[in-house]
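*Asks:* sequence-free structure coming up:
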């Protein structure tokens, strides 16, 4: 560790401490790290002892491996995804399956956040480690606030804080930092747009209360006692999150519905997207053999390499009836219904395939990274949402007319084939996604360059205090001016009462006196 400290202190450029989230979140964090490294900055990554994604050694960053930082167990997450798929399929038989799926998700999230806080306690108690962090004199801490470890460490070290964000604890980052009127800002998961009827607004409020309840169920027992212990009894966890200097938001308004934002929110949707490269020769030959029919790409992300066998059989049978060639990332048993037009692969260069001119359709699970690549390259989507925010992501794409969505619980050969044909042969889907692609690309600055500018801005100026609102320091009563409204109502009431009493008094004096003086 001493050798690492010496190398940090002697390095040129800014010093960036990265506290990442593992899994797919690391995939896009790594893009920022690579670009920061190319610009001459010195990067240190806090790495879990066991990680399915983050490597201990890299020429782009140095790592500090801590066994107290939660890692990402690939097998465990695969098992969770499989279990959730089974429950979603049962949902169409029994409504209890939906409740069970939600319960399983909340249990997993609760356990993860409990582990984060417990392990951060050990970090804070390690005097040598904390001294090491202090003496390294980092310029900024870059973290993903879906878990709170990076937020807590940044405030303990007194470092400027930059978020690579889509989620805070169980909610879209916008709801944590920006005004979000429920009349036209749909809650994630509600499957509503920004144009709501009365009953849709009722639904939106209900979802808002549900998210607030779930969030407090995680935050209060775990983060609140920790923050009070280390930062003071009057400090709340939300204040630490809302005090971040810059929020690099992994989305933009080709994906989001129009909504209020804040000056320290920087939109970098599609920052990981780039022009496609030449395909490996075997894939190149397979794609070229598709002739005028083109190619369909299917990938369900990093968590799900294979579907249940019966679903895989139906998917393969549907693909076999199409003239298009299909490249399908599938690591499970080879389906017996697989057609000659379908190539199974363990891995595929998704960005390069989506950018190929022969690609006609993307069958996807609805992860943000994949959808942004589809928007960037202008490829329409058939969605098979599985877990987390995927259903809501795909709903947004469906609302914009660029996708059709099929529930995994009802999927069979016939309805899957029907949806594939609709998106392949109805021109509006390709037209709409290509228009989104043009809108996304028509920017004065590339999203990744914009992200780099603001990270370096924070390093140059030791933060971005002038962009942060003080609203997070206000109570709920102050924020909504309840105290002001109460004063005004009390004042109006008092003035009205005085006027009424005055008029009554004058009335009695003028007309009451006449009655007492008979002619």
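*Replies:* Received the coordinates, thanks. These numbers come from a predicted model, not from an experiment.

*Asks:* use CA for all of it now, contacts and neighbours both
*Replies:* OK.

*Asks:* what sits up against the helix or strand that residue 458 is a member of?
*Replies:* According to DSSP states H and E, residue 458 maps onto helix 447-461. Helix 447-461 is contacted from outside by 14, 32, 35-36, 139-140, 160, 162, 245-246, 248, 266-272, 463-464, using C-alpha atoms under 8 Å, 6 or more residues apart in numbering.

*Asks:* can you do 6 Å?
*Replies:* Taking contacts as C-alpha atoms under 6 Å, 6 or more residues apart in numbering, the residues outside helix 447-461 that touch it are 139, 268, 271, 464.

*Asks:* likewise stretch 192-205?
*Replies:* 184-186.

*Asks:* rerun that using 7 Å as the cut-off
*Replies:* 182-187, 190, 257 (C-alpha atoms under 7 Å, 6 or more residues apart in numbering).

*Asks:* buried subset of these?
*Replies:* Neighbour-count burial (16 or more other C-alpha atoms under 10 Å) applied to the contacts of stretch 192-205 gives 182-187, 190, 257.

*Asks:* okay, one more to line up with it:
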């Protein structure tokens, strides 16, 4: 009986120690759909495994964010975000068509205008969703009553930022972008003399003419921000948070910025104490492939394998481009594994395997993988760096051109323009990366630099999320500079004051000198007379 009693106590102790919610917190997550959700989901699963309770807010037409999950509860907002496969496919087709015709200045202007207009409408739509949440008194009451410890969000959309401030919760960002552009621009000093603006395809070592270009592009982005962001967000924030609050203050007051990059990817630049670099947090050692896939990989012999996928958002390319790519693959001795769900190309060779889905991380980690053909999403590039696989780039949209430019600048990638790609230049790029050793050597070096860290990026990210929960925020890491006006931030008022003082002293000095000189002159004149 005593032994049974002792066994029961031991069992109870084990259950209590392993209970996932004993030290767990309650986290509200406001994610962005699409590829951004893919990396947010990785963090959610890790937080769940460490005993935290997560609730995810999602619009009713979410493409990737599912209502049911073993890792989180969901709150579905009855709202159409317009982020779906059909709409995105149509957008991609239009964008590729414009890029093919971009040899004329008018087409480029039309493309920029169309993209800016789409951005305006998208932000307008996101704010309508936020307005609906704020006006739903029952939902807001439930959120307040839930007593969340923090709100985790992607600041590429503002909904989570606005909701976090409305609920008075500490904010943690899973960030690469804010609504105004690259994340650092909102939080850290960014001198344009050596900080290249996104999309300029410049490095941190700029010539005089390149610095002019960088500055002009900065002013252009400010104009875009005024139209797409200011006109939407200023009225909303003034209405809900006060006329003295600028919408970017709500972003800049976040406690921790978990940046999805590091300085194997980013050019050296100033940063801030509450910016935590977690590039490659989603990367992990490869797992064994399925028997069928392993047999195919092994059949490549000494030539190895090429892996091609264009990410979570693009499963197929226009037929003419797919035909040229397939024809180029067919001329290589390597085996090819290609994620492609469109029409089977007529030029497809026997060395190429088409799949609806492929285990990207496991294939990149396989010793026979020689080249990764990718679109330039941050997740894919970081997995390639982690596993040391050189790249051939087919950037399509958004930040992908800029991401691949950074890899090309480091000598680990060959980049092609999707609008002009054909079987000849694609085949030439593949052969160059396959047979020029410097690509693989430099990527291996980059991989070693990335891996040589005192703490795994995922552990670092989770530590800081839990840090914010333990301390109810991290205000000691947060600069107060965002509360200053431009005049105060750049000390224009101080310089003006000091110049005024100097001018006043100089004026008094001149007056005194003139007065003394006049007195001396008068006395001299009197003596002579």
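*Replies:* Received the coordinates, thanks. All of these numbers come straight from a predicted model, not from anything done at the bench.

*Asks:* mind checking the TM-score on these two?
*Replies:* Here the TM-score for the pair of chains, by TM-score structural alignment, normalised by the length of the first structure, is 0.96; 509 aligned residues with a C-alpha RMSD of 1.4 Å.

*Asks:* between the contacts of helix 447-461 of the first structure, which is closest to residue 173 of the first structure?
*Replies:* residue 268 (13.6 Å; C-alpha to C-alpha).

*Asks:* just give me the match in the second structure for residue 436 of the first structure.
*Replies:* In the second structure, the residue paired with residue 436 of the first structure according to TM-score structural alignment is residue 446.

*Asks:* so where do the strands sit in the stretch 401-529 of the second structure?
*Replies:* For the stretch 401-529 of the second structure, applying DSSP state E, counting those that start in this stretch gives strands covering 413-415.

*Asks:* what ranges does it have for its helices?
*Replies:* Assigned by DSSP state H, counting those that start in this stretch, the helices in the stretch 401-529 of the second structure fall at 423-435, 437-451, 457-471, 486-489, 492-528.

*Asks:* how about those in TSV, adding distance to residue 300 of the second structure and mean neighbour count?
*Replies:* Conversion of the helices of the stretch 401-529 of the second structure to TSV gives the following (distance: least, C-alpha to C-alpha, whole Å; neighbours: other C-alpha atoms under 10 Å):
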stretch	distance to residue 300 of the second structure	mean neighbour count
helix 423-435	14	17
helix 437-451	19	18
helix 457-471	34	17
helix 486-489	60	12
helix 492-528	66	11
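
*Asks:* so can I have TSV of those helices showing distance to residue 139 of the second structure?
*Replies:* As requested, these are arranged in TSV below (distance: least, C-alpha to C-alpha, whole Å):
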stretch	distance to residue 139 of the second structure
helix 423-435	53
helix 437-451	43
helix 457-471	23
helix 486-489	38
helix 492-528	46
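
*Asks:* related to what we said a few turns ago, out of the contacts of helix 447-461 of the first structure, which one sits closest to residue 166 of the first structure?
*Replies:* Using C-alpha to C-alpha, the contacts of helix 447-461 of the first structure come closest to residue 166 of the first structure at residue 268, 10.6 Å.

*Asks:* for the closest one, what is the corresponding residue in the second structure?
*Replies:* Residue 268 of the first structure maps onto residue 278 in the second structure, by TM-score structural alignment.

*Asks:* and residue 332 of the first structure, by the same measure?
*Replies:* Checking TM-score structural alignment: residue 332 of the first structure goes with residue 342.

*Asks:* quick one: contacts for its match?
*Replies:* Contact analysis of residue 342 of the second structure by C-alpha under 7 Å, 6+ apart lists residue 316.

*Asks:* determine how far stretch 101-116 of the first structure lies from the middle of the whole chain.
*Replies:* Average the C-alpha atoms of stretch 101-116 of the first structure, do the same for its chain, and the two points are 17 Å apart (C-alpha atoms, centre = their mean, to the nearest Å).

*Asks:* and that stretch, how far from the second structure on average?
*Replies:* With mean C-alpha distance after the TM-score superposition for the first structure, stretch 101-116 of the first structure departs from the second structure by a mean of 1.6 Å once superposed.
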